[in-house]
Structure formats: structure tokens, C-alpha cells
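1. Curious how this folds, go ahead:
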Amino acid sequence: MSRWHRLFDSNERLFWVLHCAGWTGFAIVYYIGSFLHDVRSIWMFVILLNAYAGWLLTIPLRYIFRWARRQSPLKMILIVIVACYVVALIWAVVKNVNYWEIYKHGYRPEEWYMYFTNTINSLIMIGCWSGVYFGIKNFQMLQKEKQNALKATTMAHQAHIKMLRYQLNPHFLFNTLNAISTLILLKENDSAETMVSRLSDFLRYSLDNDPIKRVPLGQEIKALRLYLEIEKVRFDDRLDVGWDIEQNCEAALVPSMILQPIIENAIKHAISRMEEGGRIDITARSFGNDLLMDVADNGPGADIQNGQLTRENGVGLANIRDRLQSLYHRNFAFSIEHNKPKGVRVRIRIPYEVNDV
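-> Next comes the predicted model:
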């Protein structure tokens, strides 16, 4: 497969391979087609001479056509027609000479039109050669344009995903720095130092992972534990977290930092508004070819309309849906529901994928 890839990557190599293969095929087909005419070696020699002459005469056409493609369309058409006719005429003369001098041993036809009998056939053959040349060139040009368009689309797609991911960090960082500032003002230096250390580890994970790439869920859980430890410094015993992660799900690939904004949203709108605190349950399980993830809280609940939180005025949950759409197209589900007996539950369904080892 790599040999074919190298062949089509080089225009120079591709031209010579197709050029030689085309004229070899011409000689073979011509000989087979005229097999009943003559089977002597002298006839095969004449065919080989004609094929070699065609091979030689069409080489300059490549450079003429290359120059013509840079001209205006009308001028290009005129150049191609004239060049094809001249080459076909010269080739017809060469074929006549080979036929009369070598095969017929000096024979000369008496009728004047016999001198032009090979011209039409030569024009057809040179026209086919030219058509294949321009066809391949146009195909290569279209393929290059498609590759450039695909590359531009991919770059825009990746930039969009990165923008969505990195929009989340400033909001979390702002809240955490405020909490650290409060701890310092209260002279709780040990708690502030612990929070700074965990924040550093969490941000390192966040920045080291490309939003385009998927990471194992187990790795994502470790980052979430860091994040929740930071939040527990703020909320102390008011924040309770439950984990229910199936073991086979830890190797499943998920978009990096996909659950953190959901948990942040639950803390902001549920835990922080309850004097006695609350609980967040994080679950993950496999179901057929899908990975199902839930984040549920037991907070005061929210007004949910058409699967959307009416209270949501940030970018968190909206960005999650956009990221999933960009990464999985239609092969995902993202829903926001009422939790029972109270609270909000966010569900995510994505394909169950693991790294091939």
C-alpha cells in the first residue's frame, strides 16, 4: 500500500509510469488486433517502432500542455488543438515511413489520399493521450482542493472544540482564587496551601490534555477527585460525593473535562444554596455499545423546559452539548432531567470506545 502511495505522491514518477504503460498497452492491443493480418516478426517490429515513435513524440506535449494550462481558456484550447494536430501529423508520417520502407520494402502508393490514411487514427490516439493527461491533472487538482478544504474544516473544527473547552477554565479558576483569598483573609493558611496545591495539579491536568483527544474515564475520574477536593475545602462537610463507576468503564474513552462543568453547575446551583449541604452522585456504566454517565444532585431542583435549564445563563452545559455534537455528530445523547425525589440529573450517552493496544 505504501508503494502505491509513494507512486501517486510524485507527479514525475506517476507520469512516466502511466506514459510507458499506456504506449506498451497500445503496442500489445494493436498487435493482438492485427494478429490475423500478419504474424511475422517484421510486423511486430513495425508496431514496436510506431509505439516508440508515439511514446517519444507525446513527451513534448506534456510540457506544452503544462504551459497551456496557465493561459486563458480560449488560448489553451487553441494551443492544445494545434499541438495535438502537429504531433499526430508527424506521427502519421513516421508510421507511413515505417510501413512503406520496412514492411513494404520501398513501396509507394499511387493515390495521393493514401498518404493521409494514418492521420485520423493518429489524431484519435493523440487525442486520447491528451484526454487522459488532462483528466488526471484535473482529478489531482480536485483532490488537492478537497484536501485543502478538509484540512481547513478540520482546523476550524479543532479550534471550535478547544474554544469550547477553554471557556470553562476561567470561571472555575475565578471561584477557586476567590476561595483561596477568603481562606488567607481568615488566616487559614494550611487550607489555603492545600487548595493551591490541588489547584495546581488540576490545572496541569486540564492544560496537558488536548480537548480534541479523548482520555480514559479512569484518568478523568482522578482529575474530578482533585477538583472535588478543592471544592470540599470550600464547603467542608456540606459537600458529599458518591461514586458508582463500573470497573470496565474506566478504560472507556471520553472527552477530557466533560463532567467537570456539570459537577461545577451542581455545586453552584444546588450545594451552595443548601444550608445543610447536599450530595452529588456520579455514575458510569456500559450498556451494549454505549457508555452511560450520570451526574445527579439532591438540591432544590430547577425549571427544566425542553431538556434545558431555564436558570442556565453561562456557557457550561451549553458547551458540553456543542462539544459532544462536534465530536460525535448524532451518535450521542445529552439530557437534563428532574432527579427523584429532588434535584437535577444530567445524563450523557456516548459510544463505548477504548484504546487499541
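
2. rest of the way, CA atoms for contacts and neighbours
-> Fine.

3. all strands of the stretch 201-350 of the chain, in order?
-> When secondary structure is read from DSSP state E, counting those that start in this stretch, the stretch 201-350 of the chain shows strands at 214-216, 239-245, 253-255, 278-287, 290-297, 304-305, 308-309, 333-338, 344-351.

4. Make CSV from those and add mean neighbour count and distance to residue 172 to it.
-> Below are the strands of the stretch 201-350 of the chain laid out as CSV (neighbours: other Cα atoms under 10 Å; distance: least, Cα to Cα, whole Å):
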stretch, mean neighbour count, distance to residue 172
strand 214-216, 20, 21
strand 239-245, 15, 17
strand 253-255, 23, 18
strand 278-287, 19, 18
strand 290-297, 21, 18
strand 304-305, 12, 24
strand 308-309, 16, 20
strand 333-338, 17, 21
strand 344-351, 21, 19
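
5. mind checking how far stretch 77-93 is from the chain centre?
-> Using Cα atoms, centre = their mean, to the nearest Å, the distance from the centre of stretch 77-93 to the centre of the chain it belongs to is 43 Å.

6. Equivalent analysis for stretch 182-201, please.
-> Centre-to-centre, stretch 182-201 and its host chain are 44 Å apart (Cα atoms, centre = their mean).

7. in that stretch, what counts as buried?
-> 183, 191, 192, 195, 196, 198, 199 (16 or more other Cα atoms under 10 Å).

8. Closest to the centroid, which residue in the protein?
-> Centroid-nearest residue in the chain, with Cα atoms, centre = their mean: residue 154, separated by 5.9 Å.

9. thinking again about what came up before, can you put the strands of the stretch 201-350 of the chain in a markdown table and add distance to residue 64?
-> As requested, the strands of the stretch 201-350 of the chain are exported to a markdown table (distance: least, Cα to Cα, whole Å):
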| stretch | distance to residue 64 |
| --- | --- |
| strand 214-216 | 51 |
| strand 239-245 | 68 |
| strand 253-255 | 53 |
| strand 278-287 | 63 |
| strand 290-297 | 58 |
| strand 304-305 | 68 |
| strand 308-309 | 64 |
| strand 333-338 | 58 |
| strand 344-351 | 54 |
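
10. Assign the residue sitting furthest away from the middle of the chain to helix, strand or coil.
-> Using Cα atoms, centre = their mean, the residue of the chain lying farthest from its centre is residue 110. It sits 66.5 Å away. Per DSSP: H, G, I helix; E, B strand; the rest coil, the local secondary structure of residue 110 is coil.

11. Residue 172 versus that one, what's the distance?
-> With distances taken as Cα to Cα, to the nearest Å, residue 110 is found 98 Å from residue 172.

12. helices or strands up against the longest helix along the chain?
-> Looking across the chain with DSSP state H, the single longest helix is helix 117-166. Other helices and strands packing on helix 117-166, by 3 or more Cα pairs under 8 Å, 6 or more residues apart in numbering; DSSP states H and E, are helix 73-97, helix 316-328.

13. Before we compare anything, build this one as well:
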Amino acid sequence: MAIKSIFGVWGAYFLFETGRLLYVSNSNAEALFVQRILMTIICITFTWLLYRMLIAVRSGGMGAAIFMLVLPTMILANYIAILDQIVFDDQAALFEFSYLLDPIDFALFDWVLILDETFTRYFILAGWGALYLALSHSQDVQRMMEHSRQLERVNRESELRALRYQLNPHFVFNALNSVSSLIIDRQNEQAEKLVDDLADYMRAVLTGGAEDMITVEQEIAQQARYLEIERMRFPERLHYFVNIAPAANGWKIPALIIQPLIENAIKFGVSSADQPLNIVISAQIDGDRLQIRVANDGRVKIPAEQPHDRTDGTGTGLSNIQNRLKALYGQNASLFLANSKDGMAVATIILPDPSLMFEDI
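-> Below you'll find the predicted structure:
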């Protein structure tokens, strides 16, 4: 960055001075052009020295850098102005620099012109130095922000994995209760099949354990496998239906995000009543939002601060969902509980376009 800006500043100055010579007739224009190149190289060298001095005092804070841009930069500008008087010779031939080895007679110098040149070069050097410090500070801030984003991303991923894996023991606990019930009822073949299905399901979940985001189609397939496992326990009472809009199948959602909703539906539907339980899973796109609904027969008691408070044991799963949504989407996603007019308890998850995820905060 520093080298590019040095060449950029003095390159622009060189082009400006060269362009100005086009409007001034001079019989020795070619020699002056070469001298201008030499002087530009000298200016670049002095600016590089200023760059090294600024690096040396950066650890001393902004005060030291500002001091370096005042007195030392003024001295460098003065040397450049003196060298400018030495280098430029209207009478010198093209590529003839032997005059630079002659003794210097300072009495012949135009000190008023040198003073003017000193201020001109000083403001160029100081301007470059201020630009460098600003760009350098901006880069430091960007690096700090990137480091902060990386730390936040790592923390968020750790939180998401902790929340995600919290679901697996919860599910295993419920599934093992089902196995226990089948064994108590002496339905050993069904218990054995349930264990095999459970092993297949957990293998599928753990195989994709590194993925926090999966498609709606993958999520529904996992939940359908889970419901098939539960139907082993309640073959006559548990019925489920899936209605997924084709456009929603490829939408990326957090893995296992609707698992707690289905678990709650079964736990408080099938196990607490003798009537058959219907579970309806639906997903559709509404504008730039994805709506996923899990509805089941019955009524739900809406918490006063839904869905934060625990209500009849459902708080853990619902809180888990909301925490995951907040970690991924901030305030752009939501979870709602409601009772429909046709006598069903409905939980709705509304997700924004995947581009609104906190990919790089």
C-alpha cells in the first residue's frame, strides 16, 4: 500500500510537470525530461525515507506521527528543493550528468525559489504522510474488525452446535422411552425394529452433524423418519401429513429446527389423550419469507411471553428454537404459537431469505 501510494503521488506529479512543459517552448526539452525523471526518483527515495520514519514512530501513537510530519518532513522537503536546484540545468546535454559532480556554489542558488519549492514539496510529502497514516489506520481497524468478526463467528458456531446437539439427547430420551414402553408391552419385534430405525436415524443425524444448515427437503425427510419411528409406538393413533411447496424444497434452514415442535406435538398429543392425533407439516414461500408450520390436534396454552416461558414442559424446546433463530438471523426470524379455528395448535417458524443470515458480522 505504501509503495503504491508513493509511486502514485509522485507519478501524478511527474505527469503534471511534464504536461506543463508542453506549453513552454524550450530547446533543451529532452534533457529536462530526463532530469525530471531523475528528480522524481529522488523524490520517491525521500518519501520512502519518510515512510520508514513513520513506521518507526507508529508505536509511539498519533502524536509522534504528527511530529514526524512537521519538522522532519520539512527538512526532507528542504533537501528535495536544494537537490531540485542542483539537478536541473537548462544548459546540460541529454544524458549528460557530469555537472552533478562539480563543486556546488550555494551562493548562486535562488533561495527564494528554493523556499517556494520547499513548501511545495513539503505539502506533497505531508499530504502523502497523512494519506498513508489514514490508510494504515483504516487497515488496522479493518483487521481488528475482521478479527472480531472471526471471534464472533466462532462463538456463534459454537453456540449453534451446542444448541443443535442439545436436541439429540432430548430426542434419544423420548425414543428410548418408546422402546421401553414396547418392551414393557412385550412387543419385542417392534422394539427391535424401533431400535434399528433409531440407529439409522441417529446415523443420518450424526453424519450431517457438521452441517448447521440443510434444505427444507432434507429436514422434512429427517422428521418423517422420526415420525415413522414414533408410529411404531402409536400405529393406530398417530397420523402425519406433509405439504411442502416445491419452491420451498431447496430453501436452507437450520438443521433439526422443527424437531422440538414435532416432539411436543407427540408428547402432548398422543401420550396425553386417547384420540388419534394428526400432525400436519407444511412449508411455503410468502414473498421473501419462508413459513414452516407444524400443526396438531388440540389447543396450546400460549405463554405470556411466548415462547420464552416454560409452559407444561414445552419451554426448553421452544426456547432452543428461538435461541438458534436469534443466533443465525437476529431479529429477522420469528416463532409464533397459535390456535387455529379448526381446532389445531399451530407453531409457525418464519425465516428470511438466506442472504440475511449473519454470515459475517
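
14. The residue nearest to the centre of structure 1 corresponds to which position in structure 2?
-> In structure 2, residue 154 of structure 1 lines up with residue 153, judged by TM-score structural alignment.

15. how close does its match get to residue 327 of structure 2?
-> Here residue 153 of structure 2 is placed at a distance of 10 Å from residue 327 of structure 2 (Cα to Cα).

16. same deal with residue 60 of structure 2?
-> 40 Å.

17. The two - which one has more neighbours?
-> Neighbour count, other Cα atoms under 10 Å: between residue 60 of structure 2 and residue 327, residue 327 has more, with 17 against 11.

18. Leaving out the residues flanking it, which one is nearest to the more buried one?
-> Ranked by Cα to Cα, 6 or more residues apart in numbering and with sequence neighbours excluded, the top spatial neighbour of residue 327 of structure 2 is residue 156, at 6.5 Å.

19. What is the neighbour count of that neighbour?
-> 16.

20. quick revisit: out of the helices and strands packed on helix 117-166 of structure 1, which gets nearest to residue 48 of structure 1?
-> Between residue 48 of structure 1 and these, the tightest spacing by Cα to Cα is seen for helix 73-97, at 10.6 Å.

21. Run the chain-centre distance for the closest one.
-> Using Cα atoms, centre = their mean, the offset of helix 73-97 of structure 1 from its chain centre is 43 Å.

22. same question, stretch 251-265 of structure 2
-> For stretch 251-265 of structure 2, the distance to the chain centre is 26 Å (Cα atoms, centre = their mean).

23. Could you work out the end-to-end span of stretch 30-46 of structure 1 for me?
-> One end of stretch 30-46 of structure 1 sits 11 Å from the other (Cα to Cα).

24. Please state the offset of that stretch from the chain centre?
-> Worked out by Cα atoms, centre = their mean, stretch 30-46 of structure 1 lies 52 Å from the chain centre.

25. Excluding its own residues, what touches that stretch? List them.
-> Applying Cα atoms under 8 Å, 6 or more residues apart in numbering, the contact partners of stretch 30-46 of structure 1 are 47, 98, 99, 102, 103.

26. Give me the buried entries from those residues.
-> By 16+ other Cα under 10 Å, these give 47, 98, 99 as buried.

27. check contacts around the last one.
-> Right, residue 99 of structure 1. For residue 99 of structure 1, the contacting residues are residue 46, by Cα under 8 Å, 6+ apart.

28. That one -> structure 2?
-> Counting by TM-score structural alignment, residue 99 of structure 1 lines up with residue 88 in structure 2.

29. how near is its match to residue 74 of structure 2?
-> Distance from residue 88 of structure 2 to residue 74 of structure 2, by Cα to Cα: 21 Å.

30. thinking again about what came up before, what about the longest helix of structure 1, how far off from structure 2?
-> Compared with structure 2 after fitting, helix 117-166 of structure 1 deviates on average by 1.8 Å (mean Cα distance after the TM-score superposition for structure 1).

31. Next SSE downstream of that helix?
-> helix 168-185 (DSSP states H and E).

32. So what touches that next one?
-> Against helix 168-185 of structure 1 from outside (Cα under 8 Å, 6+ apart): 189, 191, 192, 195, 196, 199, 230, 234, 261, 264, 315, 316.

33. Kindly report the same for stretch 336-347 of structure 1.
-> Applying Cα under 8 Å, 6+ apart, the external contacts of stretch 336-347 of structure 1 come out as 262, 266, 270, 292-302, 304, 307-309, 333-335.

34. what do you get if the cut-off is 7 Å, keeping everything else the same?
-> For stretch 336-347 of structure 1, the external contacting residues (Cα atoms under 7 Å, 6 or more residues apart in numbering) are 293-302, 307-308, 334-335.

35. any idea which of these is closest to residue 116 of structure 1?
-> The nearest member of these to residue 116 of structure 1, counting by Cα to Cα, is residue 334 at 75.6 Å.

36. tell me the contacts of the nearest residue to the closest one once chain neighbours are set aside?
-> Leaving aside its sequence neighbours, residue 334 of structure 1 sits nearest to residue 348 (Cα to Cα, 6+ apart; 4.7 Å). Contacts for residue 348 of structure 1 (Cα under 7 Å, 6+ apart) come out as 292, 293, 294, 333, 334, 335.

37. and if you look at residue 251 of structure 1?
-> Per Cα under 7 Å, 6+ apart, neighbours of residue 251 of structure 1: 216, 217, 218, 354.

38. For the third one, which non-adjacent residue is spatially closest?
-> When you say that, I think you mean residue 218 of structure 1. residue 250 (4.2 Å).

39. Okay, the aligned residue in structure 1 for residue 317 of structure 2 and residue 109 of structure 1: tell me how far apart.
-> Correspondence of residue 317 of structure 2 to structure 1, assessed by TM-score structural alignment: residue 316. Using Cα to Cα, we find residue 316 of structure 1 at a distance of 89 Å from residue 109 of structure 1.

40. And these two? Which one has more around it.
-> Between residue 316 of structure 1 and residue 109, counted using other Cα under 10 Å, the more crowded position is residue 316 (21 against 9).

41. List the contacts of that one.
-> Per Cα under 7 Å, 6+ apart, neighbours of residue 316 of structure 1: 168, 261.
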